[in-house]
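Enquirer: following is a predicted model, sequence given first.
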Amino acid sequence: MAPKRKSLQQLEKKREKRSKIESKELLSLEQVKALGEEIKNASKFNNFVQLLEQLKIIQGILIEKESIEVETLGRLILLVVFERFEALFDEGMMRGSKKQDEKQRLVTNWLADKYETFKSIILKLLSSKLYSETSLQLDSMEIYLSMIKLESQSSEKQFPKKTYQQFLEAVLHNRIGEDSSDGSSNNFIVLEFSEIFKNYWDLQFYFFDVVNDVLCSWKDKLSDKKLQRIFANFVTIIRNGLKFKPEDLEDEPTWVPKDKLPSTLYKHNKFKSQFQKCILTILSYPLSSPQYKSILLILHKRIIPYMSQPQGLMDFLTDAYNLQDDLIIPILSLNSLYELIKNYNLEYPDFYAKLYSLLRPELFYTRYRSRFFRLCDLFLSSTHLSASLVASFIKKLARLALTSSASGVVIIIPFIYNLLKRHPTCMIMLHNTDESQLGDPFENLETNPLNTKAIESSLWELETLMGHYHPNIATLARIFGEPFRKPNYNMEDFLDWSYQSLMETEKSRRYKNQAALEFESFDSVLAENGKEGNILLDGWSL
């Protein structure tokens, strides 16, 4: 009974808190404007206290219920307070100086304290899960980013890194919304910031400059679920790509005025180093299967080119490539692995053995089937590969074609044809007349493609495909019964076929002659008066 009593106490406290919030009187729009005018014209800085207290009350109300009037009031207070602080920055009252007397320094320190309170209220509003999604949070984000501009203008050649870091912590840790099925975030604040982030070089540079330490500290103290949410927000921000052109980096647009930014901003080597640290840290988080897929989809094009030493991804990619539970993750890791093998001298002795293990029946039912065969065609293009290795891939694909979908067989046939043309030593599999063999020597369950004895086998499966139920496939398979005079097939013509496209092809096919049919009409479906007769459907005798 103790847990129930505790929950009732918590509910009672929540009701008391709600009643206290609602009992506090909210200002009207006219009162807010009047307080703002008093700050501007009469220097009544104590009005900041009342306006900031109102923001706290508004936040509490919006957590409990939806209210357009309260939201409108909160938006006005945010704007009024920001405009008053902006004016104080322009007047130089937010920065202390040696010329100030003790009284002026006290005022400056007091205003700085209220300014920090204002920032903390905005950050709390950004990270709070309100009763319903509200544009007030987007307005808060815009005002906070404007404050970054404001602070940069009051300093000399310095980006307000601390203010930006606090903002990034609030955005990355934001728990509004749920993660989407593709492993990214559908958080509207994160999505809005990502649109701003992709257009300004200084926001990108300092993002990776300040966030790595935060990611490391979170990794040690947060739960797996929270870390996965942070990862989803992080990927959503960077997935649109980065602007990084060393030759004209100084021409890139910046959020903060260029004359207020230090020269370190244009040192692309420093950026690459910081970028790499962040990526390796975030990839060490416990990822869900959709999150693995989301990062692998962009890794080879939008992450590897910006890293100082992409070889640091070797462990992550080889672990992803070796995953057995999900076929899609190893397929998606192929692009990045190939990039490291080709350009960064990655050595992976078991690469082809693992590639061979991906040839499973479920491969032909994944959405990334075309991607796999494009890469597989590239990996098997070298003429220096051993005949036994290539023969294993040919034989395995031929065996899979027997049970694959029609759209999958359409890919397999030209793929095998190209491999045989490219590796003539495997042509013996088409003409193997060794009668001493009893049965097929091919070992279908062998995981090492060098030990399958495929080169000793024959491609009897291809002859079986010549009698396939789909006429297009049967016609395509007959190419193996003819001299190999045809040039290589263009695989792009076959990779995107589906059941729907095959059906559309048949529907639009024109026949030279009309099909001969015999049709006899009947007055009834069954024989009358209980007499025996044929069962008829639509005039056809069964």
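Expert: The structure has been received and is ready for your questions.
Enquirer: switch to C-alpha atoms for all contacts and neighbour counts from now on
Expert: Noted.
Enquirer: all the helices of the stretch 351-500 of the chain, residue numbers only.
Expert: Ranges of helices within the stretch 351-500 of the chain are 351-357, 369-379, 387-401, 406-422, 460-465, 471-477, 499-508, based on DSSP state H, counting those that start in this stretch.
Enquirer: what's in contact with the first one?
Expert: What it means is helix 351-357. Residues from elsewhere that reach helix 351-357, judged by C-alpha atoms under 8 Å, 6 or more residues apart in numbering: 321-322, 376, 393, 447-449.
Enquirer: indicate which one of the helices of the stretch 351-500 of the chain is closest to L88.
Expert: Distances from L88 to each of the helices of the stretch 351-500 of the chain were compared using C-alpha to C-alpha; the minimum, 57.5 Å, belongs to helix 369-379.
Enquirer: list the buried residues for that closest one?
Expert: 369-370, 372-373, 376 (16 or more other C-alpha atoms under 10 Å).
Enquirer: take the one below as the second:
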Amino acid sequence: MMKGKNVNELRAIVKSFKKEKVKNSNVIIDIMEMLHDDKEETLSGAITSLHAIFIFLFQEGDLVQPKIMPEDLLSPSDKYKKWLIERFKETHTQLIILLTHEEKSIQELSIVCLLKLLAAEGKHPISDKSGKKYAFPDQQLKAILKNLISETQDNCSLLTLMLEAMTFADFNYWTLKHLENILKQQKEINAIFMNNFFALLELVDIPEENAPESQQLFLLSDEDAENEEEHYSFTYPTTEAKKHLNSIWQRVIKWNLTPDLYRRSLVLIPDKVLHHMKQPLLFTDFFMESYDLGGPISLLALQGVFILVNKYNLDYPDFYKKLYRLYEPTVFHAKYRARFFMLCDKFLSSSHLPGYLVAAFAKRMSWLALQAPAPCIVMLLHFIVNLLIRYPNLRVLIHNPDVPELENDPFDPMEPDPAKCGASNSSLWEVASLKHHVLPEVAKAAGFIHKNLPIIEHNLGDKVEETYEEMYERACKMKVKTTATTFHKPEGLFKYQDDVMSDMWSLT
């Protein structure tokens, strides 16, 4: 028994095991018993020690399945290897159980060790020891995933530790495949399960079919494998991966999603899912209903609806009319403001848009600029400049001689239909008024109203997420001319030359 062993003592035990592994094999059982201890320090030491032992055994080639034959015909060496494999499987099972331990540090240490053992087994397969043939231990991964994607314990923070592993092509594919299997077998779909499931689903990224073959393999993430000369190849099965992804989303889209998962889905589907779907129009109801809800949900649904309309020929004639309605002062305070304006920049880049429609958006932004927070005004002015560059016919709005007095501006900001708002008959007088803004940066950005337009469009990404703090820091660095406030140097607080205050008052 090894109760009460500290870290240094365990390190010495592991070191002695590596020197004489057959003679000291029983230490494995003794350390495994420590995995049932209640003390966090004991558990941590046991996990770390067993990890070191089994990594060593993989590298030494001892964890190799012997040929199947009666027990009495096995050689002592094969019996030893069989015994080691059994101990490894027991340890693996116990580490998975520890993923539910009450101490977060034990959970995190367990998942890290499990992933490292997974990589070691992939490099040194238990069932095949050819030395150059790569066999991913997908069943071990499935056991880990089934425990992590729990319906009773929120493991989202724990699942973030798999972020690095998910960047490897092989790990990503096998995770996707097992996500489909787990989802098919899952009977109870509750909020906890959905949160855990999404934490991994968001990390799945299927490479394009014409993308170069990636050599970033999970087994080569092992430090000991960096200098290996063996070449391990893995061709990402894109077609199979798409089938798994289609199967998953056909089920997920029917879930009663929580508000948070609903918003995350609206971001995830256009970015990583739609172009892999066999029938993208299956998401039509999902995106159109979301777009009609208004507020932040509509902002997030924008990209999905646009992709379905533009790329998959969805008939949605009121898309731009509803987009126009989203241009309200509240949009500047939305969490997804940056995403909204970057998408709008893309939507308003088509050469097939009618002039009245683009004029309505330009005028609407000009009107909003008078109500927008200071960090957003420059972005709006740059957006207007971009529209004027793209659509030369709009330049009449800069100085429209037919516009009556401002009190009778034909533009109606309350009209929700861009075809009826009267923007084409108006002008950008709001921009002219911003030339006198108290902030020099805003006044400078509005200067295009009386100058020639630039040739190159502004990059909205530079301003779309700007904050008051950034504007203030930039203003503090500006060099200004010094303005004298007096011609004579004062002699004291109230002692100025020819100053009545100095004659009438004195400090005592």
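Expert: Okay, I see it. These numbers come from a predicted model, not from an experiment.
Enquirer: superposed, what's their TM-score?
Expert: Comparison of the two superposed chains (TM-score structural alignment, normalised by the length of the second structure) gives a TM-score of 0.71, and 477 aligned residues with a C-alpha RMSD of 5.1 Å.
Enquirer: that older thread, could I get the helices of the stretch 351-500 of the first structure in CSV, plus columns for distance to E37 of the first structure?
Expert: Written out in CSV, the entries for these read as follows (distance: least, C-alpha to C-alpha, whole Å):
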stretch, distance to E37 of the first structure
helix 351-357, 71
helix 369-379, 63
helix 387-401, 78
helix 406-422, 71
helix 460-465, 84
helix 471-477, 80
helix 499-508, 67
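Enquirer: between those helices, which one is nearest to L35 of the first structure?
Expert: With C-alpha to C-alpha as the criterion, L35 of the first structure lies closest to helix 369-379 of the helices of the stretch 351-500 of the first structure, at 62.1 Å.
Enquirer: distance between that closest one and the chain's centre?
Expert: Distance of helix 369-379 of the first structure from the chain centroid (C-alpha atoms, centre = their mean, to the nearest Å) equals 21 Å.
Enquirer: which neighbouring elements make contact with the helix or strand harbouring T72 of the first structure?
Expert: Secondary structure assigned from DSSP states H and E places T72 of the first structure in helix 68-90. Taking 3 or more C-alpha pairs under 8 Å, 6 or more residues apart in numbering; DSSP states H and E as the contact definition, the neighbouring helices and strands of helix 68-90 of the first structure are helix 29-42, helix 47-64, helix 135-153.
Enquirer: next, the buried residues of the longest one.
Expert: Right, the one you point to is helix 135-153 of the first structure. By neighbour count with 16+ other C-alpha under 10 Å, helix 135-153 of the first structure contains the buried residues 136-141, 143-153.
Enquirer: so how far is D251 of the first structure from the nearest residue to I148 of the first structure once chain neighbours are set aside?
Expert: In this structure, I148 of the first structure finds its nearest non-sequential neighbour in P160, 6.3 Å apart by C-alpha to C-alpha, 6 or more residues apart in numbering. From P160 of the first structure across to D251 of the first structure, the span is 21 Å (C-alpha to C-alpha, to the nearest Å).
Enquirer: which one's more surrounded, those two?
Expert: Each of P160 of the first structure and D251 has its neighbours counted (other C-alpha atoms under 10 Å); P160 has more, 19 against 10.
Enquirer: contacting residues for the more buried one?
Expert: By C-alpha under 8 Å, 6+ apart, the contact list for P160 of the first structure reads 148, 151-152.
Enquirer: Throw those into TSV and include distance to I295 of the first structure, thanks.
Expert: Rendered in TSV, the data for the contacts of P160 of the first structure read as follows (distance: C-alpha to C-alpha, whole Å):
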residue	distance to I295 of the first structure
I148	30
E151	34
S152	33
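Enquirer: any idea which of those residues is the one closest to K453 of the first structure?
Expert: Among those, I148 lies closest to K453 of the first structure (C-alpha to C-alpha), at 67.0 Å.
Enquirer: list the contacts for the closest one?
Expert: If you count contacts by C-alpha under 8 Å, 6+ apart, I148 of the first structure has them with 160, 163-164, 256.
Enquirer: could you say which helix or strand holds the residue of the second structure positioned farthest from its centre?
Expert: The outermost residue of the second structure, judged by C-alpha distance from the chain's mean C-alpha position using C-alpha atoms, centre = their mean, is D503 at 69.3 Å. Using DSSP H and E, the element containing D503 of the second structure is helix 500-504.
Enquirer: same check on D220 of the first structure?
Expert: Assigning secondary structure by DSSP H and E places D220 of the first structure in helix 201-221.
Enquirer: tell me which residues are up against that helix.
Expert: The list of residues contacting helix 201-221 of the first structure from outside it, by C-alpha under 8 Å, 6+ apart, reads 161, 165, 168-169, 197-198, 227, 242-243, 252-256, 265, 271, 274-275, 277-278, 281-282, 285.
Enquirer: against H275 of the second structure, how distant is the residue nearest to S150 of the second structure when sequence neighbours are not counted?
Expert: Closest residue to S150 of the second structure in three dimensions, ignoring its sequence neighbours and counting by C-alpha to C-alpha, 6+ apart: F193, at 5.5 Å. Here F193 of the second structure is placed at a distance of 26 Å from H275 of the second structure (C-alpha to C-alpha).
Enquirer: same drill for those two, tell me which one is more crowded.
Expert: Set side by side, F193 of the second structure and H275 show unequal neighbour counts under other C-alpha under 10 Å, the larger going to F193 at 21 against 16.
Enquirer: measure the mean distance from whichever strand or helix holds the more buried one to the first structure post-superposition.
Expert: F193 of the second structure is located in helix 191-201, with elements delineated by DSSP H and E. On the superposed models, the aligned residues of the first structure are on average 2.7 Å from helix 191-201 of the second structure, with distances taken as mean C-alpha distance after the TM-score superposition for the first structure.
Enquirer: could you give the angle of that helix to helix 169-185?
Expert: An angle of 150 degrees separates the directions of helix 191-201 of the second structure and helix 169-185 when computed by axes from the mean of the first three to the mean of the last three C-alpha atoms, to 10 degrees.
Enquirer: run the chain-centre distance for helix 191-201 of the second structure.
Expert: 15 Å.
Enquirer: ok, stretch 341-358 of the first structure next?
Expert: Taking the mean C-alpha point of stretch 341-358 of the first structure and that of its whole chain, the gap between them comes to 24 Å (C-alpha atoms, centre = their mean).
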